[in-house]
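[1] need the 3D shape of this:
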Amino acid sequence: MSLHLNLDFYEDKVEFFEAESIKVLEDKIHAQIEINKALMLSVHSVNHQMYVGEDGRRFYSAVVHFKLKQLAGSSLSGK
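    The predicted structure is shown next:
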């Protein structure tokens, strides 16, 4: 039995978030940022929108693009 360890890293990851308040949206994004730090991903860009429904309720959404952190003198992605 042999152990095969795959060291491929995500280079890009896009995640979508939605919430009924801006505070909840921010909390969701910050929680995912902490999780993605373990994958060596950092935030590259954030796009967000706010929509007001016919009933006057606000709805918030965001798209966060994470990219592989580039460490000084390191080539983790093999490039």
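[2] when you work out contacts or count neighbours from here on, use the C-alpha atoms and nothing else.
    Fine.
[3] pretty sure Phe59 contacts Lys23?
    No - counting by Cα atoms under 8 Å, Phe59 does not reach Lys23; the two are 11.6 Å apart.
[4] more neighbours, the two?
    The neighbour comparison of Phe59 against Lys23 (other Cα atoms under 10 Å) goes to Phe59, with 16 against 11.
[5] the more buried one: what secondary structure?
    Here Phe59 is recorded as strand under DSSP: H, G, I helix; E, B strand; the rest coil.
[6] next, the second sequence, to be compared with the first:
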Amino acid sequence: MSLQLDRMEDKIECFETDNIKALERQIAEQIEINKVLLLQVHSVHHSVYIHPRTEQPIYTATVHFKAK
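    Okay, the predicted model is just below:
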């Protein structure tokens, strides 16, 4: 059996919550986790939409991590 380890070059993660502070906290936690993998934030895209049933704002973010 052969074990091959490759370095991760790119990683994209998506987040969604109904609270902007929770979204910021989730992203900050994931940044710390990805530092161990030697990944840093390349870009962040965020948006807000209104949930059709609850009519509450939903905050979303997509974070692109790249190798250092």
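[7] related to what we said a few turns ago, next, show the common contact partners of Phe59 and Lys23 of the first structure.
    Counting by Cα atoms under 8 Å, 6 or more residues apart in numbering, Phe59 of the first structure and Lys23 have no common neighbour.
[8] and the helices in the second structure, which stretches?
    Ranges of helices in the second structure, per DSSP state H, are 20-36.
[9] what sits closest to Val64 of the first structure if chain neighbours are left out?
    Leaving aside its sequence neighbours, Val64 of the first structure sits nearest to Val46 (Cα to Cα, 6 or more residues apart in numbering; 4.5 Å).
[10] how about Lys66 of the second structure?
    Among residues not flanking Lys66 of the second structure along the chain, Asp10 sits closest, at 4.6 Å (Cα to Cα, 6+ apart).
[11] which residue in the first structure aligns with that neighbour?
    Matched to the first structure by TM-score structural alignment, Asp10 of the second structure sits across from Asp12.
[12] I'd like to know how far the aligned partner of Val44 of the second structure in the first structure sits from Ser61 of the first structure.
    Correspondence of Val44 of the second structure to the first structure, assessed by TM-score structural alignment: Val46. Distance, Val46 of the first structure to Ser61 of the first structure, using Cα to Cα, to the nearest Å: 10 Å.
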